[in-house]
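Trainee: 3D, please:
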Amino acid sequence: MKKLVLSLLVPVLAAMTMIVGGGTASAASNPYTAAGACAHDFGGSWQQASTRGRYAINSWKGHAADVYLMYNAATGYNCVVTIKRLNVGTATRTGAHLEVQGGATKGQWGDYKYYSAVQAFARDRCIRFFGSVWVNPETDSAGPSDTWGNCH
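Mentor: Just a heads-up that it's a prediction; the model follows:
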C-alpha cells in the first residue's frame, strides 16, 4: 500500500513544483510594439519603413533588442525606436539615434524599462539611424549608421 501511495504521489508533487515556481524562468515580453511606442511618445499613425526598417541587436546574452525605423506619411516624420527584449521592465541604458541628411540629428539615451524613441521631420530627405542597448557588462548597437537611405 505504501508503494502504491508513493508511486501516485511523486508525479503529483513534481508537477506542483513546476507550477508553483520550480520551473525555468522566462524573459518578460515587451508590451510595446514599434508603432505603439512611436504613437505613445509622438502621437499619430506609424508604419515600418519599407527598406531596412528593422535590425536586431544581439549580445552575448541573446537577442537584446530590435531597432525599428518607422514613418508617418501624414506628417513626414520618421521615428526610430529601440524595443528591449532583455531586461524588459528594468531600467537599463537604451538609445535611439536618427540623422536627417542636411538636417537634424536627434538622439534619445537614458535608462528605460521598455524602449527609447526619437523622431525627426524627414519628408523628401534621406536618413540614417541606429539603436543601442546596455547588456551588462557591455553596450551593443545595430543599424545602418554608415549609409543614407529610406528617402521619402
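Trainee: Could you use CA atoms for every contact and neighbour count after this?
Mentor: Fine.
Trainee: max-length helix in this protein?
Mentor: Identified as the longest helix of the chain according to DSSP state H is helix 2-17.
Trainee: Let's compare: structure for the following, please.
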Amino acid sequence: MMILTARLPNGAFEAPAKLGTQQYYGTSNLTPDVAFTKGLPLKGFCVDLLRHAGKGRDSRFRGTTPFLMVNEALGQGAVCWADEGGWVYELDNIPGWDVEKLLAGKVPTANGFAGAPFPGEMEGAIDSWILPSMIRRAGKVERSRRFLVVNEWTINKNCPNLAF
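Mentor: Predicted coordinates for the structure are as follows:
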C-alpha cells in the first residue's frame, strides 16, 4: 500500500496522520468473506479532500468514524453508512485525514469560508485500498427495536494485531 497525500481546497497537499486506534467503515457492498481475503478495493483516483467530503465521484478515499453511530437521524456513523443488512468493518490503526479539522475555515463560499460539507460526522478519510491484514473484525448491521446496531462481530484471522 502506498502512502498518498490529500489535496486541500487551497491546493496544498497534506500527508496522512494517525486517526486513532479504532476506525469504523460501513458498507452494504462488501461481505466479510471477500474483505477478509481480498481487502477493500481501490475506489477511485481523485485525492481532493473536499470533493470526497462532498460525496464526489472517483474519490481515492473511504470515510471512517471512531464511532459505530454518531446520529442516525442524520445518517451519520458507520452503521448508517452500511444500513440494515450491511457490514461494519473495524480497521486496524490506519492513518488518514481528519476531514472536519483539515477543511475548517478553508472551503470558499459566497459569504467567506466554511468547513466540511457534512459537519458532525467526525469523519476520517483513509486510502480506499485496504489490505485484508488491516481489517480487525466485521459486524452485520441489524435493526434493534429503535436503532441500527451491530450485535455480533466476526474476527478476521488474517489480521496480525487482534488485541482489543
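Trainee: Any idea what the TM-score comes out to?
Mentor: Aligned and superposed, the two chains score 0.25 in TM-score terms (TM-score structural alignment, normalised by the length of structure 1); 60 aligned residues with a C-alpha RMSD of 4.4 Å.
Trainee: Next, the buried residues of the longest helix of structure 1.
Mentor: Neighbour-count burial for helix 2-17 of structure 1, counted by 16 or more other C-alpha atoms under 10 Å, picks out no residue.
Trainee: Check which element follows it along the chain.
Mentor: Next helix or strand after helix 2-17 of structure 1 toward the C-terminus (DSSP states H and E): helix 34-42.
Trainee: Pull out the buried positions in that next one.
Mentor: By 16+ other C-alpha under 10 Å, the buried positions in helix 34-42 of structure 1 come out as 34-35, 37-38.
Trainee: For that helix, which helices and strands make contact with it?
Mentor: The contact analysis (3 or more C-alpha pairs under 8 Å, 6 or more residues apart in numbering; DSSP states H and E) places helix 34-42 of structure 1 against strand 62-72, strand 77-84, strand 115-121.
Trainee: Mind doing that once more with 10 Å?
Mentor: Secondary-structure packing of helix 34-42 of structure 1 (3 or more C-alpha pairs under 10 Å, 6 or more residues apart in numbering; DSSP states H and E): strand 47-48, strand 62-72, strand 77-84, strand 115-121.
Trainee: got the angle for that helix vs strand 62-72?
Mentor: Helix 34-42 of structure 1 runs at 60 degrees relative to strand 62-72, counting by axes from the mean of the first three to the mean of the last three C-alpha atoms, to 10 degrees.
Trainee: ok so, going back, and the longest helix of structure 1, what does it pack against?
Mentor: Counting contacts by 3+ C-alpha pairs under 10 Å, 6+ apart, helix 2-17 of structure 1 packs against no other helix or strand.
Trainee: Endpoints of stretch 99-112 of structure 2, how far apart?
Mentor: Stretch 99-112 of structure 2 stretches 19 Å from its first residue to its last (C-alpha to C-alpha, to the nearest Å).
Trainee: Turn the helices and strands packed on helix 34-42 of structure 1 into JSON lines, columns for mean neighbour count and distance to residue 92 of structure 1.
Mentor: JSON lines is the format used below for the helices and strands packed on helix 34-42 of structure 1 (neighbours: other C-alpha atoms under 10 Å; distance: least, C-alpha to C-alpha, whole Å):
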{"stretch": "strand 47-48", "mean neighbour count": "18", "distance to residue 92 of structure 1": "25"}
{"stretch": "strand 62-72", "mean neighbour count": "24", "distance to residue 92 of structure 1": "11"}
{"stretch": "strand 77-84", "mean neighbour count": "30", "distance to residue 92 of structure 1": "9"}
{"stretch": "strand 115-121", "mean neighbour count": "24", "distance to residue 92 of structure 1": "10"}
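Trainee: Between the ones you listed, which one is closest to residue 10 of structure 1.
Mentor: Minimum separation from residue 10 of structure 1 across the helices and strands packed on helix 34-42 of structure 1 (C-alpha to C-alpha) falls at strand 62-72, 35.6 Å.
Trainee: Residue 129 of structure 1 reaches residue 80, doesn't it?
Mentor: Yes - the criterion here is C-alpha atoms under 10 Å, and residue 129 of structure 1 meets it with residue 80 at 7.1 Å.
Trainee: List the residues that are in contact with both of the two.
Mentor: Shared contacts of residue 129 of structure 1 and residue 80, defined by C-alpha atoms under 10 Å, 6 or more residues apart in numbering, comprise 53, 67-69, 96-99, 106-107.
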